[in-house]
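**Student:** this is the structure alone, sequence omitted:
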């Protein structure tokens, strides 16, 4: 029995890994971590987002295939529009935060050689300590994305000929695990890149954060236009 269902389980895992890298998912996590970039914060936010996203899919699957209750289309449509509003809000909030930060130059002397470089004045805030405190926000964002994307994900299940509740839940769990691992891998890459830029190329780091904020705002506008 297990061997018969293994291809379905692997399919769910593979589709989950691909689904995680949808543009709106990647941009939301990037914008969340962009506010106070750090490797630990980015990976943690990626995992928390995936938990919120996966929990909605599993609950939706239980309701639909266990009780025959589907999420209202109006709710899914509102969630789709909310994703656009969220991306716009995250982008604009990042720009507001940038105005609170100062780009200052510091000088260091090594013997007779003097070095100078730019860095951000973060007002003494400990980014690592605030990562866990802010962790609930990515979960809520993941829930929103889960609501918006639940219909396409659940629609795949009848298409592959599965109606047994145990198989459906197994499929959705593996789908969600695939989403989590893929998003955490993305978060690891993004966090590492931002850390490298911050340490060695601070001006590139400075502008990369603004590019992410602008991209989030523009994608949010496009997403909202498509949803409406």
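**Tutor:** Happy to help now that I have it. None of these values were measured; they are calculated from a predicted model.
**Student:** C-alpha only now, for contacts and for neighbours.
**Tutor:** Fine.
**Student:** just confirm residue 123 is within a strand.
**Tutor:** No: using DSSP: H, G, I helix; E, B strand; the rest coil, the assignment for residue 123 is coil, not a strand.
**Student:** and the strands in this protein?
**Tutor:** 102-110, 113-121 (DSSP state E).
**Student:** now the last one against strand 102-110, angle please.
**Tutor:** So that's strand 113-121. Orientation check (axes from the mean of the first three to the mean of the last three Cα atoms, to 10 degrees): strand 113-121 against strand 102-110 gives 150 degrees.
**Student:** name the nearest residue to residue 71, sequence neighbours excluded.
**Tutor:** residue 60 (7.1 Å; Cα to Cα, 6 or more residues apart in numbering).
**Student:** helices along the protein, start to end?
**Tutor:** For the chain, applying DSSP state H gives helices covering 2-20, 23-34, 39-61, 73-100, 127-133, 136-159, 165-200, 202-227.
**Student:** which parts of the shortest one are buried?
**Tutor:** Yep, that's helix 127-133 we're talking about. residue 131 (16 or more other Cα atoms under 10 Å).
**Student:** got another one to weigh against that:
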């Protein structure tokens, strides 16, 4: 493998890692992980987000790269607005969920093991779908970068996979830190989990509106 390609892939890995920490990304994942309850579940949630994000970059980006054309700006703008609306909805539902808790263990009380498993699957699916939306909104810049940096379709696929791996790694590490922080706070301070969850929901809700106006105006 040529050194030039290796250097491009190395940069792609770093860019993917950095990309995971874009404000709309970490706010969304922070909001979801606030509801997971422990470090392992939080980490899995972050990884599912990264998988959804990477899959979409690959599926959406490759046709445009193969045709050597960019994604229309109107489509990019529309997808960015969808991201903002998603953050608003995610923030609102999370805020209301924690607001209605009477005790830190309100949601877990009375749940069977199957019920908890089903809840975890829904959380992971939600995280994956949010990653899909983020991937659709972020495809344009990656397509442009890939077309100008690489010569073949095979190299482009490899670059997107490496970029996506960096994103998964970055968000997975971020989710670990979130999981430890939320778990520590919940054990040390009474009602901390509820307060943190409501705060995360409020931030996502408000940032979603800010994000939409920044895209449109």
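**Tutor:** That came in fine, so what should we check first? Model, not experiment: these values are computed from the prediction.
**Student:** work out the TM-score between the chains.
**Tutor:** Aligned and superposed, the two chains score 0.88 in TM-score terms (TM-score structural alignment, normalised by the length of structure 2); 212 aligned residues with a Cα RMSD of 2.0 Å.
**Student:** so what's the residue nearest to residue 71 of structure 1 up against?
**Tutor:** Contact partners of residue 60 of structure 1, counting by Cα atoms under 8 Å, 6 or more residues apart in numbering, are 70-71, 150.
**Student:** what's the counterpart of it in structure 2?
**Tutor:** Per TM-score structural alignment, the equivalent position to residue 60 of structure 1 in structure 2 is residue 60.
**Student:** and that match, how far from residue 53 of structure 2?
**Tutor:** 11 Å (Cα to Cα, to the nearest Å).
**Student:** who touches both of the two?
**Tutor:** residue 136.
**Student:** now do the contacts for the residue most central in space within structure 1.
**Tutor:** For structure 1, residue 29 is the residue whose C-alpha lies nearest the centre (Cα atoms, centre = their mean; 3.0 Å). Contact partners of residue 29 of structure 1, counting by Cα under 8 Å, 6+ apart, are 42, 45-46, 49, 138, 187.
**Student:** okay, now the closest residue in space to residue 181 of structure 1 that isn't next to it in sequence: neighbour count?
**Tutor:** Closest residue to residue 181 of structure 1 apart from its sequence neighbours, by Cα to Cα, 6+ apart: residue 17 at 7.1 Å. Residue 17 of structure 1 has 22 neighbouring residues, counting by other Cα atoms under 10 Å.
**Student:** can you check residue 196 of structure 1 too?
**Tutor:** Applying other Cα under 10 Å, we find 13 residues neighbouring residue 196 of structure 1.
**Student:** tell me which residues touch the equivalent of it over in structure 2, please.
**Tutor:** Aligned counterpart of residue 196 of structure 1 in structure 2: residue 184 (TM-score structural alignment). With contact set as Cα under 8 Å, 6+ apart, residue 184 of structure 2 has no partners.
**Student:** just checking, residue 21 of structure 1 touches residue 182?
**Tutor:** Yes: the criterion here is Cα atoms under 8 Å, and residue 21 of structure 1 meets it with residue 182 at 7.4 Å.
**Student:** look at those two and report which has more neighbours.
**Tutor:** residue 182 (23 against 15).
**Student:** related to what we said a few turns ago, in structure 2, which of the contacts of residue 60 of structure 1 still touch?
**Tutor:** Contacts from those that recur in structure 2, judged by both residues aligned by TM-score structural alignment, their matches' Cα atoms under 8 Å, are residue 150.
**Student:** now restrict the contacts of residue 60 of structure 1 to buried residues only.
**Tutor:** residue 150.
**Student:** dump the contacts of residue 60 of structure 1 into TSV; add distance to residue 118 of structure 1 as well.
**Tutor:** Shown next, in TSV, are those (distance: Cα to Cα, whole Å):
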residue	distance to residue 118 of structure 1
70	54
71	51
150	45
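**Student:** so which of the contacts of residue 60 of structure 1 comes closest to residue 227 of structure 1?
**Tutor:** residue 150 (15.2 Å; Cα to Cα).
**Student:** what's the match for that closest one in structure 2?
**Tutor:** With TM-score structural alignment as the criterion, residue 150 of structure 1 matches residue 139.
**Student:** neighbours around whichever residue in structure 2 pairs up with residue 180 of structure 1, how many?
**Tutor:** Counting by TM-score structural alignment, residue 180 of structure 1 lines up with residue 168 in structure 2. Residue 168 of structure 2: 25 surrounding residues under other Cα under 10 Å.
**Student:** which residues touch residue 168 of structure 2?
**Tutor:** 17, 20, 46-47, 49-51.
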